[in-house]
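In: got a predicted structure plus its sequence, pasted below:
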Amino acid sequence: MENLIEHYNFKWLGLHLIERAALLHGEFVKIHPFVDGNGRTARLLLNFELMKAGFPPVIIKKDIRSEYYDSLDLAHTTGDYGNFIKLVTRSTEESLNLWLSVVG
């Protein structure tokens, strides 16, 4: 966990917010610090980061759940977070569009 916080505070500081939030989520899940609730906690961290910057929270919808797990597995086994960051970006855009359609 200490290493994760160091990466978050220093190594990832210059990254785009969505990329930084996705990395925080993915690396937290990889550590698996709790007996139960790691995925839920990681999604809360993801949304907390997004919401701090003014983005709406994202929802990982049931129809992309397998893509979510596959992209996380790929990231954890290869270190390539590209697909996972794209999934989070797409989910963020969908949430933002939904929120804008409600208030617009």
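Out: Yes, it's here.

In: C-alpha only now, for contacts and for neighbours.
Out: OK.

In: OK, contacts around residue 55?
Out: Counting by C-alpha atoms under 8 Å, 6 or more residues apart in numbering, residue 55 touches 92, 96.

In: count of neighbours near the nearest residue to residue 92 once chain neighbours are set aside?
Out: In this structure, residue 92 finds its nearest non-sequential neighbour in residue 58, 5.5 Å apart by C-alpha to C-alpha, 6 or more residues apart in numbering. For residue 58, the count of nearby residues is 21 (other C-alpha atoms under 10 Å).

In: take the one below as the second:
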Amino acid sequence: MEQLMIWYEQAQIENLHPIARAAMLHAIFVGIHPFIDGNGRTSRLLLNLELMKDGFPPIVIKMENRLAYYEALDKAHMKKEYDDFIELVAIEAEDSLNLYLSAINQ
């Protein structure tokens, strides 16, 4: 967890894009797996907190994207390749934003 916090502080200093930072925070936290139960829920809360801190809406991983979510998360954890996971989070963030904007326009 200490290494996660060091990474997080460095990501903020380097101005890592908020979506990339949130996605990577989620993926790294899940890889640490600090709790017996609830690691996925906790990491998704961290993801959404990080997004909302920067003005993005919270996201929900849609059921039809669940397999892609697990595959991208596994790739991030096993190979330290985060691009697929960041892209998935970015798509979900865009979908959430579009949902909010469509509600405002009605």
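Out: Yep, that arrived. Model, not experiment: these values are computed from the prediction.

In: shouldn't the residue nearest to residue 92 of the first structure be in contact with residue 89?
Out: No. Counting by C-alpha atoms under 8 Å, residue 58 of the first structure does not reach residue 89; the two are 9.4 Å apart.

In: in the host helix or strand of residue 87 of the second structure, what's buried?
Out: Applying DSSP states H and E as the criterion places residue 87 of the second structure in helix 83-105. Neighbour counts over helix 83-105 of the second structure (16 or more other C-alpha atoms under 10 Å) mark 84, 85, 86, 88, 89, 90, 92, 93, 96, 97 as buried.

In: how far away is the first one from residue 104 of the second structure?
Out: According to C-alpha to C-alpha, to the nearest Å, residue 84 of the second structure and residue 104 of the second structure sit 30 Å apart.

In: how about the third one?
Out: When C-alpha to C-alpha is the yardstick, residue 86 of the second structure and residue 104 of the second structure sit 27 Å from each other.

In: repeat for the fourth one
Out: In this structure, residue 88 of the second structure and residue 104 of the second structure are 25 Å apart, going by C-alpha to C-alpha.

In: what angle separates the one helix or strand residue 43 of the second structure maps to from helix 83-105?
Out: Using DSSP H and E, residue 43 of the second structure sits in helix 39-53. Interaxial angle, helix 39-53 of the second structure versus helix 83-105 (axes from the mean of the first three to the mean of the last three C-alpha atoms, to 10 degrees): 60 degrees.
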